[in-house]
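Chemist: sequence and predicted structure, then a few things I'm wondering about:
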Amino acid sequence: MVGSSLLLGAVTLAAQSASALRIPARSVPLSRRNLAFSSDKGFKSRPVSNAATSTDDDDGSTSFLTNSGNNIYLANITLGGAAFTVQLDTGSTDLVLMPDKHIETTAVILDHQPNSTYGTGYMAGPVAFAKLEFGNYSVDSQAFLNGTSESFFDQAFFPHGIRGIMGVSLDSALSFVHEAMDEVYGDKHGRALSRSVLGNVFLQNPELDNFTSVYLGRTGDGEATDEGIFTIGEYVDGAENYMKDIKPVNVFKPTSWAVPLDAVTVNGKKVALNSTVKGAPSGKAIANLDTGTSLAMVPKFVLDAMYSAFDGAWYSDVLGSWIVPCLSGAPNITYTFGGQDFYIHPLDLTIVTDLSPAYNYTVCTPAFDVLSFGTDGMDMLLGDSFLRNSYTAFDYGSFSEDDDMLKSPSVKMLPLSSADEDYPEFLTYRAKNLASLPKEATKAEVQKILAEEGGAPAGAGEDDAASDNASEDANLLSASSAAASSSDDSSYQDLVDKLNTFGPVVIGLLGAIFVTLLGLLAVGVTICIRRGRSVGAARNVAPSYAPVPVRFKETEYRDEEHTRYNE
């Protein structure tokens, strides 16, 4: 009997594991669109073909990538004359990859080989140097971790042609390459040798403004596909006038893209924030903005406030997860940064899981999870399920030659979603998706599956509206979804529309491949081993938000780790 293990596997992958990848059940074909973007700094893009590996007319400025599930965003690089596809990650700094083809290296440091450790798995090997080409930029000698051993990457990344991760965080963030070079050459020379890709790009191109911008595309619950945008030193056409008027939010410490979060509001009611991070502003939380994480992870009281507000939601102690309606009753949830409200598109709130063939049912669970690591440096890890609702610019700041901070790193965020437009879109896309799936399971049907597998007896031990640990405020937040007013500025809406209709186009250097992550089968097998049962595999229905590797270690702020982007 496989039902409980199967359901638990689905929930575990979607809502509890922070680092498991799934293999895609099928790819989503891309339609060609007559859209293009050009830049006086050399960025170009054009409609992509359906073939992810197409090379026709490839000028090195575009990436041909498939969108099949909103999970991971990739960039193409050339390292030592060999082309690779890597994940673009604002949550880490190092370039880490295990090559499957020859790289012409300029040096290899065999001593002090670092081990880059993630939430699940690792990659280890010597630090090597090679010429890097990234879009229209090149670095003659870029440091990278040349992987010779790993775990997890061979299951999750390699089968899909993804050879590693390119960090685009601050050079002052945690860097295993930097630590290794410090041990060999000392701090000053080690830091100069181990600059990140962007650290070198900014150093070698002083005319560039010191920022990048990121837009993460979204699938329409299995409908239209949309790629991503990554720019260096410029904004997407049409965004400049809006971004210049947005007040930057300084990072909490110059070691990550963690910034103060002003508020979380559910159906018009604020959730009281109480940061556990030392020195955090009163009444705010510290949120790390991380493109390398598919889910968003928040404190449990925030999660309970969000998902208890779904009409008909209930919490399963057996599964350790909320079960929410797939279509009806999605609440109005906003996060506030720098005084601006960011409405979270309902497609980014839930995961649709098809339990067949074991059971002919569909269930929906949260696309947010409880943060269970790194809580000394952040309260929340806001990954792709949040970041799709913002066009975000990351300013890398500047530092003197003596490492004194002259300008703090900061972010600017432009809201992209609104309840007035996106809630009806959610209803349309989700209804069409559900029409092709088995019926949505009722609470009694889920409890019956759990009871058959030795879980809680049917009808017992499960709360109807909220978990036992949900706060009283959370229980009061289950009113019907409130509509947020959208801007009356037609030109602003034109910009939002432009961003939302870019795909399938790659702008700047970023493509989004929403590659599925390792498979409910693998998670189910793990659960099976623990419980002595055999399992089958459920499938998540696009868009499926399964998390990708996340670093456990959170570096402490040290003045000597400041990097120089302006020299």
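Modeler: Right, received. Where do you want to start? Model, not experiment: these values are computed from the prediction.

Chemist: use CA for all of it now, contacts and neighbours both
Modeler: OK.

Chemist: helix, strand or coil for E234?
Modeler: Here E234 is coil, with the state taken from DSSP: H, G, I helix; E, B strand; the rest coil.

Chemist: now do the SS call for the closest residue to I527 other than its chain neighbours.
Modeler: Leaving out its chain neighbours, the residue that sits closest to I527 by CA to CA, 6 or more residues apart in numbering is S5, at 6.5 Å. Assigned by three-state DSSP, the conformation of S5 is helix.

Chemist: okay, now S5: neighbour count?
Modeler: Per other CA atoms under 10 Å, the neighbour tally for S5 reads 28.

Chemist: just to check, it is in contact with I529?
Modeler: No - counting by CA atoms under 8 Å, S5 sits too far from I529 to count as a contact (10.2 Å).

Chemist: roughly how far does the residue nearest to I527 sit from I162?
Modeler: 30 Å (CA to CA, to the nearest Å).

Chemist: cool, and A130?
Modeler: Relative to I162, and taking CA to CA, A130 is found at 19 Å.

Chemist: over to V11?
Modeler: For V11, the distance to I162 - CA to CA - is 26 Å.

Chemist: next up, a structure to set beside the first:
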Amino acid sequence: MKLSGAPAFLFYLSWLWAAARVRLDRRASITGTPDVENEGNTQYKTNITLNDKVFEVLIDTGSSDLYVVGDVPGAKDTGKTGSVTYAIGSTKGPIKTATLGFEGFTIKDQAFIEQAPDSQHTEGDGIIGLGPGSSSNVQDEIDNSSGDAPLDRIFRQNTTTPNYITVLLGRNNDPTDTFAGDFTIGETVDPYGNITSQPKLPVTDSSSGQHWTTLMDKNGIIGPDGQRINTTKRATGNRLNVMFDTGFTFPQVSNNIANNIYGRVPGAKLANVTGIGSPIWTLPCDTELNISFVFSNVVIPVHPLDTVTDAFHGDDDANGNPTCVGAFQPIILKNQGFDIILGMSFLRNAYLLIDFGDFVDGSLSKVGDPFIQLLSITEPVEAHNDFVQCVSVRQRRGLGSKYKIYIIVGSVVAGFIILTLIVAVSYRASSKRRYRRLNEPVPEGLPSYGRPPAQRY
């Protein structure tokens, strides 16, 4: 929301006050080798091997199965067929087994779905589900421990490995922190080891298959005006049930929440945007909105670059300026067992630890109830400065989009003129010398300077 003078100052102060209630850590100085690739803030992938063949898979805490696209050499066919339907897209194919290499662990005879390449599935891609094994479609088909999800297999065969994973998502084009992201099994990422001292948020039951869900505090969203958004829901004791999903680009919230975040911004509107399946708020790209989420009294500020994102663009406004999208997308979740899905735009602001507890299939002893821990990693002052630096980049990018048609037309015209001149010169040269005697030496070639540079528009 673009504000000036006293209102802007008060809104900013309220955000700082909320964030100051918990110690915040910066992303800088992260040690270790990142295992995650960030593709435009819309997908986070890592590499696995199946029988030594490498696949680049999406890390997805919202599903529980492994599938890859393409043939796995030497894989054994179980005679079963598996299928998984995701929020966007699906997979279906024979269930096979092979030796899985993942995060330094080796799992023999790991069950997976082998998807044939097609227009919707690219060779070498896939998804590794990191959700509770009880929601595995493959396990339902195999119906014994050999069909268990990869993480269940890892925790069972490596009894000294703690039953938790952590996820750290980086932010593309962040002017101060360029870390792509990381994923760990049974250990934390430096310097965020203190995540293990954060409040343990119990994993709640879900009526539509178990997911990584927990309860947010009552009215646990602080809006752009520094006030709590009314999210009362009597069915869950006035607290919303929240699912954490690394496979969702845009967090999914109710219409009421989205309206309270974006509805009062001048020029904002709910619209259809190419590449996004359902309506989403569009608004000026220089809109800085500061919101926070609260879990067990821990305030987690969201970076304004994540509240309003330029990963997608809406239609130009009335003045011909580009619009960006509000990342917290309004959606109606019916009979899902949870009220909000906090995807990538939220998770870039919180280091996430998920302890599987007794959700590991076949556990021989009680290891405790599953829980979630969150560590806030966005520092409000730095986030504001980041946004100020990035606004000019967004505007330049938008300007290029605005005049793209003129640039393209101009390039075509210029190319036609150059081609005409080349043909004319060639014709004049050939008309002066129509033949060459057999004993006349072949002319030397022009010097080579490598490939011509690609044109950028």
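Modeler: Perfect, thanks for sending it. Worth saying up front: this structure is predicted, and the values here are computed from it rather than measured.

Chemist: next, the TM-score between them, please.
Modeler: Overlay of the two chains. TM-score (TM-score structural alignment, normalised by the length of the second structure): 0.71; 359 aligned residues with a CA RMSD of 3.0 Å.

Chemist: before we move on, the earlier item: settle it for me: which of V11 and I162 of the first structure has more neighbours?
Modeler: V11 (25 against 22).

Chemist: quick one: that one is in a strand?
Modeler: No - V11 of the first structure is assigned helix when assessed by three-state DSSP, not a strand.

Chemist: that one and F368 touch, don't they?
Modeler: No - between V11 of the first structure and F368 there is no contact under CA under 8 Å: 11.4 Å.

Chemist: what number of residues lie near H189 of the first structure?
Modeler: 12.

Chemist: measure it to A180 of the first structure for me?
Modeler: Counting by CA to CA, the gap from H189 of the first structure to A180 of the first structure is 12 Å.

Chemist: ok, D376 of the first structure next?
Modeler: In terms of CA to CA, D376 of the first structure sits 24 Å off from A180 of the first structure.

Chemist: who's more crowded, the two?
Modeler: More crowded of D376 of the first structure and A180, by other CA under 10 Å: A180, with 22 against 13.

Chemist: mean shift between the strand ranked longest in the first structure and the second structure?
Modeler: Of all segments of type strand in the first structure, defined using DSSP state E, the longest is strand 137-146. Compared with the second structure after fitting, strand 137-146 of the first structure deviates on average by 0.8 Å (mean CA distance after the TM-score superposition for the first structure).

Chemist: got the contact list for the helix or strand following that strand?
Modeler: Remark: after strand 137-146 of the first structure, the chain's next helix or strand is strand 149-151, criterion DSSP states H and E. Taking contacts as CA atoms under 8 Å, 6 or more residues apart in numbering, the residues outside strand 149-151 of the first structure that touch it are 121-125.

Chemist: one more pass at 10 Å, please.
Modeler: Contacts of strand 149-151 of the first structure with the rest of the structure, by CA atoms under 10 Å, 6 or more residues apart in numbering, involve 97-98, 115-118, 120-125.

Chemist: number of nearby residues for L333 of the second structure?
Modeler: 14.

Chemist: OK, contacts around the spatially closest residue to it that is not a sequence neighbour?
Modeler: The shortest distance from L333 of the second structure to any non-neighbouring residue, by CA to CA, 6+ apart, is to D339 (6.5 Å). By CA under 10 Å, 6+ apart, the contact set of D339 of the second structure is 213, 215, 233, 239-243, 252-254, 331-333.

Chemist: between those residues, which is closest to S206 of the second structure?
Modeler: T213 (7.6 Å; CA to CA).

Chemist: the first structure: which residue goes with the closest one?
Modeler: Using TM-score structural alignment as the criterion, T213 of the second structure maps onto A258 of the first structure.

Chemist: what range in the second structure matches stretch 5-21 of the first structure?
Modeler: Going by TM-score structural alignment, stretch 5-21 of the first structure sits over no part of the second structure.

Chemist: and stretch 388-396 of the second structure, how far out from the chain's middle?
Modeler: Relative to the chain's own centre, stretch 388-396 of the second structure is displaced by 21 Å; criterion: CA atoms, centre = their mean, to the nearest Å.

Chemist: ok, now stretch 388-401 of the first structure?
Modeler: With CA atoms, centre = their mean, you get 17 Å for stretch 388-401 of the first structure.

Chemist: and it, which residues are buried?
Modeler: 388-399 (16 or more other CA atoms under 10 Å).

Chemist: and for stretch 155-171 of the first structure?
Modeler: Within stretch 155-171 of the first structure, the residues scored as buried using 16+ other CA under 10 Å are 155-157, 162-171.

Chemist: hey, where'd the helices end up in the stretch 101-250 of the first structure?
Modeler: Secondary structure of the stretch 101-250 of the first structure (DSSP state H, counting those that start in this stretch): helices located at 153-156, 176-185, 187-193, 197-204, 240-243.

Chemist: tell me what the second one is packed against?
Modeler: So the one you mean is helix 176-185 of the first structure. Helix 176-185 of the first structure makes packing contacts with strand 95-97, strand 105-109, strand 115-117, strand 127-134, strand 137-146, helix 187-193 when contacts are defined by 3 or more CA pairs under 10 Å, 6 or more residues apart in numbering; DSSP states H and E.

Chemist: mean neighbour count, these: which tops it?
Modeler: Compared across those, strand 95-97 shows the largest average neighbour count, a mean of 25 (mean count of other CA atoms under 10 Å).

Chemist: so it matches what in the second structure?
Modeler: Against the second structure, strand 95-97 of the first structure falls on residues 66-68 (TM-score structural alignment).
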